[in-house]
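[1] Sequence plus the predicted model coming up.
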Amino acid sequence: MADPIKEYDDMTPEQREAFDKDAKLREDAEQAALPYKWKQTLQDVSIAIPVPSGTRARDLEVVLKRKHIKVALKGQPALLEGELCKDIQVDDSTWSVQDQKEVEIQLEKQNQMTWWEHVVTTAPKINTKKIQPENSKLSELDGETRAMVEKMMFDQRQKAMGQPDSDTLRKQDLFEKFKKQHPEMDVSTKQLCK
């Protein structure tokens, strides 16, 4: 079986762009077919589920567990139910009915350093490598988390362009400084960069 990552790496930039565009269209269609809309930050997942007009909280059965979710109108099949992609902080997660026509759920992620591929494990996955966090949300992060997210974003952009990531650039920079400090040494780039 062929390695899809190697095949992708062997594509020309134009082929990658076409492949990414097709994958994004397929992903968008799969997400649009879900009975809910969802978005995420590194800290939480927001879900919006349409319900019949006039729905009140007492008409709903909402169950939020560490690794499970269920949202249903009482006595009817679930609108959303299944094993969550990752663990949540149950005590910090909330739900409410907005304008008697939509259930809004806020799931607080247990691990606030990862992107979710989907809400429930039975739903189609999204490509988390293509996620671009909103800049306005980036400013709300603490310094260490923000620096890590910015590094991840830089590395993703570099990889997409076929360029070296930040760690490789840092090693190259250190190597160049070492060569300048020690001109008497004959060092081979190929030997040191392995």
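    Here it is on my side, so go on.

[2] only C-alpha atoms for contact and neighbour calcs from this point on.
    Fine.

[3] quick check: longest helix of the chain.
    In the chain, taking DSSP state H as the definition, the longest helix is helix 13-32.

[4] May I see the buried residues of it?
    Of the residues in helix 13-32, those with enough neighbours to count as buried (16 or more other C-alpha atoms under 10 Å) are R16, Q31.

[5] How far off centre is the helix or strand following that helix?
    Scanning the chain past helix 13-32 towards its C-terminal end, the next helix or strand to appear is strand 37-40 (assignment: DSSP states H and E). Remark: strand 37-40 is offset 10 Å from the chain centroid, using C-alpha atoms, centre = their mean, to the nearest Å.

[6] Only the buried residues of strand 37-40, if you could.
    Under 16+ other C-alpha under 10 Å, the buried positions of strand 37-40 are W38, Q40.

[7] what packs against that strand?
    strand 44-50 (3 or more C-alpha pairs under 8 Å, 6 or more residues apart in numbering; DSSP states H and E).

[8] which helices and strands sit right next to the strand it packs on?
    Strand 44-50 makes packing contacts with strand 37-40, strand 102-108 when contacts are defined by 3+ C-alpha pairs under 8 Å, 6+ apart.

[9] and the angle from the longest one to strand 44-50?
    With axes from the mean of the first three to the mean of the last three C-alpha atoms, to 10 degrees applied, the angle from strand 102-108 to strand 44-50 works out at 170 degrees.

[10] ok, structure two:
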Amino acid sequence: MSTKSYDGMTKGERDVYDSDKRESEKKEQEGTRGKHLRVKIQKKFLTVALKGTPPVMEGDLCKEIKVEDSTWTVEDQSMLCIHLEKLNKMQWWENVLTHHPKIDTTKIQPENSKLSDLDGETRGMVEKMMFDQQQKQMRKPTSDEAKKAEALKKFQAAHPEMDFSQAKLN
């Protein structure tokens, strides 16, 4: 609203306009802000409460998380969003807090995906896991075991004077 049009209003119109503006500002200031909340995220524990009140949610997490990568935000002063970064991303959670009802994760149908859909790091990790699984089935060394054996072989070649007959790869 420009100053000119406000100046052109009658006293009654201004009163209504001012009242509407005050009501609108009051609504904008209502709601929950981060400073009103007490959110505590720990490796295996979560607490959510409005300050000065008992927790709305509190308990042991069903699995461990990476605390430093977990966050919370308040959206539109009305919704608390909590992001918990799983320690083991390859594992389905049966529930969030251990006292909550469990879901049957065997009934979850993940989307079909292709290796090419994955980012480079994830794709490499999946391919390594697939290779290692095949190696185990054939009773052959995994990629890590093969690397250790190769490193030992190089070390033996560089140090022929040493006895490696009792060496173990762990």
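    On my side now, so go ahead. Small disclaimer: the values here were computed from a predicted structure and weren't measured.

[11] what's the TM between chain one and chain two?
    Taking TM-score structural alignment, normalised by the length of the second structure as the basis, the two superposed chains have a TM-score of 0.51; 101 aligned residues with a C-alpha RMSD of 2.9 Å.

[12] hmm, back to that, name the residues that touch the longest helix of the first structure?
    Contacts to helix 13-32 of the first structure, defined as C-alpha atoms under 8 Å, 6 or more residues apart in numbering, come from residues Y8, K37, P124, K125, I126, M161.

[13] Using the three-state scheme, assign the residue sitting nearest the centre point of the first structure.
    When C-alpha atoms, centre = their mean is applied to the first structure, the residue found nearest the centroid is W115 (3.2 Å). Taken by DSSP: H, G, I helix; E, B strand; the rest coil, the conformation at W115 of the first structure corresponds to coil.

[14] From C85 of the first structure, how far out is it?
    Between W115 of the first structure and C85 of the first structure the distance, using C-alpha to C-alpha, to the nearest Å, works out to 10 Å.

[15] Packing partners of the host helix or strand of A157 of the second structure?
    Secondary structure assignment for A157 of the second structure, by DSSP H and E: helix 143-158. Counting contacts by 3+ C-alpha pairs under 8 Å, 6+ apart, helix 143-158 of the second structure is packed against helix 120-137.

[16] Pull out the buried residues from the helix it packs on.
    Buried residues in helix 120-137 of the second structure, counted by 16+ other C-alpha under 10 Å: D132.

[17] Show me what that helix packs onto, helices and strands only.
    Contacting helix 120-137 of the second structure under the criterion 3+ C-alpha pairs under 8 Å, 6+ apart are the following elements: helix 143-158.

[18] what's the matching range in the first structure for the helix it packs on?
    Taken onto the first structure by TM-score structural alignment, helix 143-158 of the second structure occupies no residues there; it is unmatched.

[19] what about that helix, distance to the chain center?
    Centre-to-centre, helix 143-158 of the second structure and its host chain are 37 Å apart (C-alpha atoms, centre = their mean).

[20] so T73 of the second structure sits in a helix?
    No: looking at T73 of the second structure with three-state DSSP, it is strand, so not inside a helix.

[21] Map it across to the first structure for me.
    Here T73 of the second structure is matched to S96 in the first structure, going by TM-score structural alignment.

[22] ok, now Q42 of the second structure?
    Residue correspondence, TM-score structural alignment: Q42 of the second structure in this structure matches K65 in the first structure.

[23] The closest residue to its match other than its chain neighbours and T145 of the first structure, how far apart?
    Counting by C-alpha to C-alpha, 6 or more residues apart in numbering, V90 is the residue found nearest to K65 of the first structure once chain neighbours are left out, at 6.0 Å. Here V90 of the first structure is placed at a distance of 23 Å from T145 of the first structure (C-alpha to C-alpha).

[24] L79 of the first structure too?
    Computed with C-alpha to C-alpha, the distance linking L79 of the first structure and T145 of the first structure is 35 Å.

[25] now K151 of the first structure
    Between K151 of the first structure and T145 of the first structure the distance is 10 Å, computed by C-alpha to C-alpha.

[26] related to what we said a few turns ago, the longest helix of the first structure: how far from the chain's middle?
    Taking C-alpha atoms, centre = their mean, one finds the center of helix 13-32 of the first structure at 16 Å from the center of the full chain.

[27] against the second structure, where does it fall?
    Against the second structure, there is no aligned range for helix 13-32 of the first structure (TM-score structural alignment).

[28] before we move on, what about stretch 112-128 of the first structure?
    Under TM-score structural alignment, stretch 112-128 of the first structure corresponds to residues 89-105 of the second structure.

[29] quick one: buried residues of that stretch?
    Residues W93, E94, N95, V96, L97 are the ones in stretch 89-105 of the second structure that count as buried (16+ other C-alpha under 10 Å).

[30] Endpoint to endpoint, it covers what distance?
    Rule used - C-alpha to C-alpha; the end-to-end distance of stretch 89-105 of the second structure is 14 Å.

[31] Check stretch 69-79 of the second structure too.
    Its first and final residues considered, stretch 69-79 of the second structure spans 20 Å by C-alpha to C-alpha.

[32] Can you pull out the residues in contact with that stretch?
    With contact meaning C-alpha under 8 Å, 6+ apart, stretch 69-79 of the second structure is reached by 30-34, 39, 41, 80-85.
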